[in-house]
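J.: got a predicted structure here, sequence first:
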Amino acid sequence: MVSAPTLHASASATVRARTVAAAVVDPEVPVLTIDDLGVLRGVWADERRAVVEITPTYSGCPAVDAIRDDLVLALTDAGFDEVEVRLTLAPAWTTDWMSDDGRRKLREYGIAPPTGRAAVGPIRVALAVKCPRCGSLDTRELARFGSTSCKALYECRACLEPFDHFKVH
């Protein structure tokens, strides 16, 4: 995380700004907030200015501009005169940052959430992905990229339904 910006942050303004920023919805998966995803990394504010730090799920994530615009709109609507959104790429986003509530929301929405922790080291072992519709582990990857670059397209062999799976990073 980047260090706090140069402003005279107040605890009450920061809490208010964080509450507003945390409620911004992910434009690609509208049941999740950027806080659920772990994209929201830091918020600092005084009575007139808010600074927000985000880390996208991918460095080339096409949703970043929409997230930035939504944050600026939400925070200016909440009474902040100036809003700065900082994009931080290091450390890289990981599915470890997703909240348990976010994982639950993904499952209920029909997207298989990532399980476990991001792998460390060069060896990756493909594990079964549970179907979010019927719960079967008899699934297969159809395409490495699904509806967005952070998801893969899978098919359930039991219920024959296709579904997205949020990749582990």
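T.: Sure, I can see it.
J.: rest of the way, CA atoms for contacts and neighbours
T.: Fine.
J.: select the longest helix from this structure.
T.: For the chain, the longest helix by residue count, based on DSSP state H, is helix 64-77.
J.: quick one, what contacts Cys156?
T.: Residues near Cys156 by Cα atoms under 8 Å, 6 or more residues apart in numbering: Cys131, Ser136, Leu137, Asp138, Thr139, Arg140, Pro162, Phe163.
J.: what are the buried residues along the longest helix of the chain?
T.: Within helix 64-77, the residues that qualify as buried are Val64, Ile67, Arg68, Asp70, Leu71, Val72, Ala74, Leu75, Thr76, counting by 16 or more other Cα atoms under 10 Å.
J.: Val85 versus the last one, what's the distance?
T.: To Val85, Thr76 is 12 Å away according to Cα to Cα, to the nearest Å.
J.: now swap in Pro62 and tell me
T.: 16 Å.
J.: for Ala112, same thing?
T.: 30 Å.
J.: which stretches in this protein count as helices?
T.: For the chain, the helices defined by DSSP H occupy 11-22, 34-37, 64-77, 100-109.
J.: can you give me the end-to-end span of stretch 120-135?
T.: This stretch, stretch 120-135, spans 27 Å end to end (Cα to Cα).
J.: contacts for that stretch, please.
T.: So stretch 120-135 is contacted by 107-108, 110-112, 136-140, 156, 158-159, 161, 163, 165 (Cα under 8 Å, 6+ apart).
J.: taking these together, which two end up most distant?
T.: Largest separation among these by Cα to Cα: Glu108 and Arg140, giving 19.9 Å.
J.: one more to weigh against that first structure:
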Amino acid sequence: MVTAAAVAARVTDPELPLLTLADLGILREVEELPDGVVVTVTPTYSGCPAMQTIRDDLVRALGEAGYPRVEVRTALSPAWTTDWITEAGRAKLAAAGISPPGPAPRRPSGPVPLTLGAPRRDIPCPHCGNAATDEIAAFSATACRSLRRCPACREPFEHVKEI
């Protein structure tokens, strides 16, 4: 029988199905118990609408692998960060024409300070490598991605925002 951890690690993200939950870094722990499996995940953000689908996909995949009792727990602390995306996950994003995130911003513990403008950062084009691209929309298919365009090759692309 395949381990529960191996099965859970292969479940894909419903919003970025090219990435597994392990690639995305949201799969925190898989514990096999005598009477079932407990899987702990951390959402990419607290209001992530994909969490129910992720939960259902984990229960289905583990059930099909012979684990009939599956409990999925959510851990909100520490909060997920794009720094948890694996190198393999970043490579998959780039290969699919999606710009992977750079380093996540460093913030002091406690309240998050309010800034009135997004910091300007060059996002390289995943198609041609041009360093200076333009943001077309702050939000794309999901809240965690923006839509950009490269002035050199004129191709649009999505960028996974640094969180």
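T.: Arrived safely, thanks for sending. Because the structure is predicted, anything quoted here is derived from the model rather than measured.
J.: circling back: now for the longest helix of structure 1, which elements pack on it?
T.: When contacts are defined as 3 or more Cα pairs under 8 Å, 6 or more residues apart in numbering; DSSP states H and E, helix 64-77 of structure 1 packs onto helix 11-22, strand 82-87.
J.: comparing that helix with structure 2, how large is the average distance?
T.: Compared with structure 2 after the fit, helix 64-77 of structure 1 shows a mean deviation of 0.6 Å (mean Cα distance after the TM-score superposition for structure 1).
J.: most centrally placed residue in structure 2?
T.: Nearest residue to the geometric centre of structure 2 (Cα atoms, centre = their mean): Leu24, 4.1 Å.
J.: what lines up with it in structure 1?
T.: Aligned by TM-score structural alignment, Leu24 of structure 2 pairs with Leu37 of structure 1.
J.: quick check, that match in contact with Ser99.
T.: Yes. Using Cα atoms under 8 Å, Leu37 of structure 1 is in contact with Ser99, at 6.6 Å.
J.: where along structure 2 do the strands fall?
T.: Listed in chain order, the strands of structure 2 (DSSP state E) span 27-33, 36-41, 70-74, 98-99, 134-137, 145-149, 156-160.
J.: in a markdown table, list those strands along with mean neighbour count and distance to Ala118 of structure 2.
T.: Shown next, in a markdown table, are the strands of structure 2 (neighbours: other Cα atoms under 10 Å; distance: least, Cα to Cα, whole Å):
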| stretch | mean neighbour count | distance to Ala118 of structure 2 |
| --- | --- | --- |
| strand 27-33 | 16 | 29 |
| strand 36-41 | 19 | 29 |
| strand 70-74 | 17 | 30 |
| strand 98-99 | 24 | 18 |
| strand 134-137 | 14 | 11 |
| strand 145-149 | 21 | 12 |
| strand 156-160 | 23 | 15 |
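J.: how about the ones you listed in CSV, adding distance to Asp13 of structure 2?
T.: Compiled in CSV, those are given as follows (distance: least, Cα to Cα, whole Å):
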stretch, distance to Asp13 of structure 2
strand 27-33, 11
strand 36-41, 12
strand 70-74, 15
strand 98-99, 15
strand 134-137, 23
strand 145-149, 14
strand 156-160, 14
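J.: before we move on, back to that, dump the residue contacts of the closest residue to the match of Leu24 of structure 2 other than its chain neighbours.
T.: Residue nearest to Leu37 of structure 1 in three dimensions, not counting chain neighbours: Met98, with 4.5 Å by Cα to Cα, 6 or more residues apart in numbering. Taking Cα under 8 Å, 6+ apart as the criterion, Met98 of structure 1 is in contact with Asp35, Asp36, Leu37, Gly38.
J.: since that was my last question, I'll sign off now.
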